[in-house]
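Asker: Sequence isn't available, so here's the structure alone:
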């Protein structure tokens, strides 16, 4: 069985447009879902060796920080956040 290929960590640093993501009727929406899934896939492929997946974890943290900063900036500017 071939192992599933996952994207490189740097491919998931930029979050998706969260306004588009929140148009779906779910409470569990995250523009950084791809980065999250990539980090979990990395853990699974490497027998949960966290040291082997640090780049994926950092990509998720960077994506999440960019997403939260964008939401803060939008609220300060009076733009709708959803």
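Answerer: Thanks, I have it. These figures come from a predicted structure and were not determined experimentally.

Asker: contacts and neighbour counts: CA atoms only from here.
Answerer: Noted.

Asker: For the lengthiest helix in the chain, which helices and strands make contact with it?
Answerer: Counting residues, the longest helix found in the chain (DSSP state H) is helix 54-76. Contacting helix 54-76 under the criterion 3 or more Cα pairs under 8 Å, 6 or more residues apart in numbering; DSSP states H and E are the following elements: helix 33-45.

Asker: The helix it packs on packs against which elements?
Answerer: By 3+ Cα pairs under 8 Å, 6+ apart, helix 33-45 packs against helix 54-76.

Asker: got another, please set it beside the one above:
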């Protein structure tokens, strides 16, 4: 037979511990929209490496998530992020707003370079 509960536990627990909650933890409305962060990552004005990201994702899907077969795509994405990050740092130093060029400005920058730097 189990030992009786200590005298401190004979009284009901505070409401905080045993009352059912009306708010479900982790529940959120299903609106059919992407979360804000995911939407921002899909915006070509914010994400300069959207094409490279999509290419690496497609590669992973195509080759059943064999990372070795997609290493060229990963490297291209990594170099893209490095390149645009360096542009963003330089623009921030120069006081240019916004620090990340828009998609149209990025096209002009890439055309001026003549070839893809990554």
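Answerer: Cool, the structure landed. Just so it is clear, the model here is predicted, and its values are computed rather than measured.

Asker: What does the superposition give as a TM-score?
Answerer: TM-score of the superposed chains, computed with TM-score structural alignment, normalised by the length of structure 1, equals 0.64; 57 aligned residues with a Cα RMSD of 1.4 Å.

Asker: how far apart are the longest helix of structure 1 and its match in structure 2?
Answerer: Average distance, helix 54-76 of structure 1 versus aligned residues of structure 2 after superposition (mean Cα distance after the TM-score superposition for structure 1): 0.4 Å.

Asker: can you pull the buried residues of that helix?
Answerer: Within helix 54-76 of structure 1, the residues that count as buried by 16 or more other Cα atoms under 10 Å are 55-67, 70-71.

Asker: in structure 2, what residues pair with that helix?
Answerer: Aligned by TM-score structural alignment, helix 54-76 of structure 1 falls on residues 71-93 of structure 2.

Asker: what residue lies at the spatial centre of structure 1?
Answerer: residue 32 (2.1 Å; Cα atoms, centre = their mean).

Asker: excluding its backbone neighbours, what's nearest the alignment partner in structure 2 of that one?
Answerer: Aligned counterpart of residue 32 of structure 1 in structure 2: residue 49 (TM-score structural alignment). Spatial nearest neighbour of residue 49 of structure 2, chain neighbours left out: residue 80 (6.1 Å); criterion: Cα to Cα, 6 or more residues apart in numbering.
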